[in-house]
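Q: Quick one: sequence plus predicted model below, questions after.
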Amino acid sequence: MRHYKIDVLRGVAIILVLLHHFNIPYKLQDTWLGISVLGEPLSTLVARNGNYGVTLFFVISGFLITQHTLNREGALSRINIRNFYVRRIARIVPCLVLLVLMVTLLGCFGLQPFLNQAPTGIHVSYSLTIFAALTFWMNLLIIEYGWVNYALGVLWSLSVEEVFYLAFPILCLILGKSKLFILFLISVIAYAPYFRSLHAGEESGAYLYHYFSSFDGIAIGCLTALLAQKISIRFIYIKPAIFSLVALMMALYGYVPIKEVSTWSISVFALLSAALIFCCVQQQQVQNLAIFHRVFAWIGERSYEMYLFHLIVLGLIKVMYVPKTTLPDQKIMLLVTFLMVTFILSWLIEKYYSSPLNQKIRQKWMVKKPQMD
């Protein structure tokens, strides 16, 4: 069963990512969104730290994977490895393959955003880029050679998640019966800030893109699911806690560029995200949702499709409207167009492609539990 508040959080996370990526080519500070707030343009405060949205995604992913495993199997040590991997393949691979095919096709037309670039002066073949995308080390390729392909670069975070999840069921089987699994997660969380400190501010982006820079968010999500199974809080404390956590997350989000404080800020943001998720799942589902919740929950349900395909939309916009010559009024129009086209495209892909394939793959390859008489 889906939890609408988790989908709302996903919706917020993907909007932050979309605004961040749009603001990179089309700087919004010369539009009405550039109004000064606390000495900074509002557009800068909202858009510059969109990478925290990815951190929120990591925490949510770790939480849901662990919670679903516990709900299905009763204990991590009883995880069904085959079914776990089939679920991951069914959700991840169809959209991944479609993205690669679309980028390849658009690149065949010579459109610049879909061709490989050489930001560090070293050319990387397109075949190697595709291989990195399909084998989950796009993040390492970016660290070594820069953002070599505009539309495929988003796969760095998918690389982080899937490498973690390749190991997850094996770790559950080996360590799930003892406290060693928890100790493993804590060690991953503790190591991440140290690793980021070794690469702080590097142009390679290793402080953001590397596995060990991001595993802590997923591990924090896993621990949160284990905690939520054991502990609950009284209803009267939930709303004040949620308000306080959101305020702290907003303050950290707008504080300074993530590059300047990544050593500690990513872990802190992940911890605040985990606490917020913990509070959200304490409440019962609400039947009559406010329009804000309905909209962001709808967006959140399709956030994976939006994340993978939004740079295709933005890349095509860049082909038609060169960022350097785009006027301020045009930028607002393009921002609205970018969001709406991304929403529509993602809805179409989810409804007619990824969800049907997801179901078919699961039905064909998952092992069903025997029915008890």
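A: That came through fine.
Q: can we go C-alpha only for contacts and neighbour counts from here?
A: Will do.
Q: Now do the helices in the stretch 251-373 of the chain.
A: In the stretch 251-373 of the chain, the helices defined using DSSP state H, counting those that start in this stretch lie at 258-280, 291-301, 303-320, 328-349, 355-365.
Q: Make TSV out of those and add mean neighbour count and distance to Glu203.
A: Compiled in TSV, these are given as follows (neighbours: other Cα atoms under 10 Å; distance: least, Cα to Cα, whole Å):
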stretch	mean neighbour count	distance to Glu203
helix 258-280	21	10
helix 291-301	18	31
helix 303-320	20	22
helix 328-349	16	28
helix 355-365	15	38
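Q: second one coming, line it up with the first:
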Amino acid sequence: MIKLWRHLLIILIKENKPIYRQGLRHMSGELNQPLKRYLPGIDGLRAISVLAVIAYHLDLKWAQGGLLGVGVFFVLSGYLITDQLLMEWKVNHYVSIWNFWMRRFRRLLPAMLCMLILVAMWLLTTDPERLLSLKGDFISSIFYVNNWYLIFHEVSYFESYGPASPIGHLWSLSIEEQFYLVWPILVLIGLKFAPRRGKLVLLILGLAVLSALAMALMYVPGTDPSRVYYGTDTRAFAILIGAALAVMWPSWKLGEKVKPIVRTSLDVIGAAGLLILLILINRTNEYDESLYQFGFLFLSIVTVVNIAVLVHPASRLGNILGCPPLTWLGKRSYSLYIWHYPVIICMKPEATIEGLGMVQILWRLVIIVVLSVLSYEFIEEPIRRGQFREKWRTVWHHDRFKPFIGLSLTLLVFLVAQSWITNAAQNQPESVQPVSIQNNVQNENPEKTDHDQSAYFDEKHPASNDLSNSNGQKDDFVSPSSTGKGITLIGDSITMDVDSHIKELLPGIVVDGKVGRQMSRAQEVVDELRAKGELGDRIIIELGSNGVFNKGKLRTLLDTLHDKQLYLVTTRVPRPWQDTVNEALKDVANDYPNVNIIDWYAASEDKSELFTQDGVHLTPEGARYYASQLVEHLMQN
């Protein structure tokens, strides 16, 4: 491996000579530049990255680390933009910052505006209230400050209930556009005061180190990482590392003629880097603490190694990743990124317990690709090349395009109608008819009690029959005459759902629930209950539905309760942190003999009727079943 790296250094030092193929050219509206060499391998890497992001947002288990694709895009942007600026400086001895900005805006803004307009029209048709609630998201996205808007409004990327924002992915474009706005100026300053390549690289890497340290120091393990995930300051190191590579390894200075051992070294190192990247996408979880403690930095280093190999004309790996399917996707990666999230979110406005089926996934992918192709062919490329009017004049007057336009409009109308019907159905009160029947029964027979309703519940869910004796009556432990004295239930809004039912089964139990409560507040609640003399000898902790937690802090809490009998309740939430929370609860419980697990996740499997539309909170029937599960485990332990 040392020999491989030595050969790469030889390339950097000796083979890094300018190659100006076919001389210089003058492009309309642009400065004289060396004829750019197409980099098919980079498009292949773009394709892999955007596919990873799409798979992540589709909640595909094999791409649980698909969010890393955004980090790859950051490194790519840093490299390609800096490479372009340095090439312009080399040829013309100056950089036209205004022209650079205009090229970037023409490339990025039109497609995004088109997407925002279409999403706004969709929401206006299907859910006007939701559109009003997203006003700040739309405005901040247009001005490329969406990431800071989300930070200041404490909007979590990972831990949110209700319908997600269909434009929630635009935070990353804000970071990139902020970079495009500032970086040309900083590059010019750097070239003036640090003309030597080595000094400039050190300056850029110094800034990158500060940014990586900011992420590591600001992140609090076991808490929502959205602040460091969104921040320009805490994500800049990825872009800066790519920029540093552009200074050391400019694509326009790399020659094809290299020794066979160098070519082999490039391919071996590139293949190893690509394999590591794929493993990270498959194995990494957004709640892995190591990810924010230099894990993203490691990703950036792996990516920059891949880029160094793929941009070299002698690399065979670049030709492999430059195969037609990947380059086709790579060229449209921006379009795919822009359109994929609105399609996924607008077609799944409410959370569901079950994941998407294969047919649903394929249907969404078809729509994403169609919208991306339309955006790329009729908006992005024509505007970028200054041919927008000519393109649309041709489209409007050419017969072969008219059926395609009609089909697209028909598809749009169909999707809007489908979404409107779905939302209308979801907004109908689900329990109107059952409540009406129940009220009629109670009016006809005033002596009918809640005890009779529980019999209906037990019939629906035989699992709760374990709490009944052969005569159909609740045994002494769960009957209203039983006592809940000495038992404390601490939880979040789910605890509030079951409050009346658990008190019915265990009179005297102390229940302390609060909407949005995190595990990090458990110690505070325990201390308050202990001070009031309301902390029992048997404590049930139902926390984790609202996000991940620090296992170290949970262990500290359990250490202070070593003389108590404790029960940790697993969670079922259709959110990415569900498995992480449940694994953490079981892992910690294994280390404490006085701690038991109440596995609500297992008990509620395939029982979607227990949950409301958000897939988290409980229906009245679900609340009774939940309470019965708690009592059952208390009885057994």
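A: Perfect, I can see it now. Model, not experiment: these values are computed from the prediction.
Q: thinking again about what came up before, export the helices of the stretch 251-373 of structure 1 to a markdown table and tack on distance to Ala247 of structure 1?
A: Below are those laid out as a markdown table (distance: least, Cα to Cα, whole Å):
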| stretch | distance to Ala247 of structure 1 |
| --- | --- |
| helix 258-280 | 10 |
| helix 291-301 | 18 |
| helix 303-320 | 23 |
| helix 328-349 | 26 |
| helix 355-365 | 35 |
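Q: Out of those, flag the one nearest Leu101 of structure 1.
A: helix 303-320 (11.6 Å; Cα to Cα).
Q: Pull the residues that contact that closest one.
A: Applying Cα atoms under 8 Å, 6 or more residues apart in numbering, the contact partners of helix 303-320 of structure 1 are 10-11, 14, 17-18, 22, 95-96, 99, 103, 111-114, 150-151, 154-155, 334, 338, 341-343, 346-347, 349-350.
Q: in structure 2, what residues pair with stretch 133-140 of structure 1?
A: Aligned using TM-score structural alignment, stretch 133-140 of structure 1 spans residues 141-148 in structure 2.
Q: burial of the aligned residue in structure 2 for Glu350 of structure 1, as a residue count?
A: In structure 2, Glu350 of structure 1 lines up with Tyr376, judged by TM-score structural alignment. For Tyr376 of structure 2, the neighbour count with other Cα atoms under 10 Å is 20.
Q: leaving aside the residues next to it on the chain, what's closest to the most centrally placed residue in structure 2?
A: In structure 2, the residue lying closest to the centroid (Cα atoms, centre = their mean) is Leu67, at 5.6 Å. The shortest distance from Leu67 of structure 2 to any non-neighbouring residue, by Cα to Cα, 6 or more residues apart in numbering, is to Val53 (5.4 Å).
Q: Hmm, the one you found is touching Gln64, no?
A: No - using Cα atoms under 8 Å as the test, Val53 of structure 2 is too far from Gln64 to be in contact (9.4 Å).
Q: so what sits against both of these two?
A: With Cα under 8 Å, 6+ apart, Val53 of structure 2 and Gln64 have no common neighbours.
Q: hmm, back to that, so what touches the match of stretch 133-140 of structure 1?
A: 113, 137, 140, 170-175, 177-178, 230-232.
Q: among those, which two are most distant?
A: Within these, Leu113 and Gly231 form the most distant pair, 23.0 Å apart (Cα to Cα).
Q: Check which residues of the lengthiest helix in structure 1 are buried.
A: Determined from DSSP state H, the single longest helix within structure 1 is helix 81-108. Within helix 81-108 of structure 1, the residues that count as buried by 16 or more other Cα atoms under 10 Å are 84-92, 94-96, 98-100, 103, 106.
Q: so that helix aligns onto which residues of structure 2?
A: Across structure 2, the stretch matching helix 81-108 of structure 1 (TM-score structural alignment) is residues 97-124.
Q: if we can go back for a sec, now the angle from the longest helix of structure 1 to helix 303-320?
A: Angle, helix 81-108 of structure 1 to helix 303-320, by axes from the mean of the first three to the mean of the last three Cα atoms, to 10 degrees: 10 degrees.
Q: Tell me how far the match of helix 81-108 of structure 1 lies from the chain's centre.
A: In terms of Cα atoms, centre = their mean, to the nearest Å, the centre of stretch 97-124 of structure 2 is set 22 Å apart from its chain centre.
Q: try stretch 281-290 of structure 1
A: Computed by Cα atoms, centre = their mean, the chain-centroid distance of stretch 281-290 of structure 1 equals 24 Å.
Q: Please pull up the equivalent of Asp559 of structure 2 in structure 1.
A: Checking TM-score structural alignment: Asp559 of structure 2 goes with nothing.
Q: could you point out which element follows the helix or strand hosting Asp559 of structure 2?
A: Using DSSP states H and E, Asp559 of structure 2 falls within helix 551-560. Note on helix 551-560 of structure 2: by DSSP H and E, the next helix or strand toward the C-terminus is strand 565-569.
Q: Output the residue interval of structure 1 matched by the helix or strand just after that following strand.
A: Downstream of strand 565-569 of structure 2, the next assigned helix or strand under DSSP H and E is helix 578-589. Counting by TM-score structural alignment, helix 578-589 of structure 2 pairs with no residue of structure 1.
Q: now helix 578-589 of structure 2 and strand 565-569, what's the angle there?
A: Going by the same axes, to 10 degrees, helix 578-589 of structure 2 makes 160 degrees with strand 565-569.
Q: Now do the buried residues in helix 578-589 of structure 2.
A: So for helix 578-589 of structure 2, counting by 16+ other Cα under 10 Å, buried means Gln578, Asp579, Thr580, Val581, Asn582, Ala584, Leu585, Lys586, Val588, Ala589.
Q: again, but for stretch 148-156 of structure 1
A: Val148, Asn149, Tyr150, Ala151, Leu152, Gly153, Val154, Leu155, Trp156.
Q: Other residues contacting that stretch?
A: Contacts for stretch 148-156 of structure 1 (Cα under 8 Å, 6+ apart): 99-100, 103, 113-119, 124, 129, 133, 136-140, 142, 147, 209, 307-309, 311-312, 315.
Q: After superposing, tell me the mean distance of the helix or strand that the longest helix of structure 1 is followed by to structure 2.
A: Once helix 81-108 of structure 1 ends, the next helix or strand along the chain (criterion: DSSP H and E) is helix 126-134. Superposed on structure 2, helix 126-134 of structure 1 shows a mean distance of 2.2 Å to its aligned residues (mean Cα distance after the TM-score superposition for structure 1).
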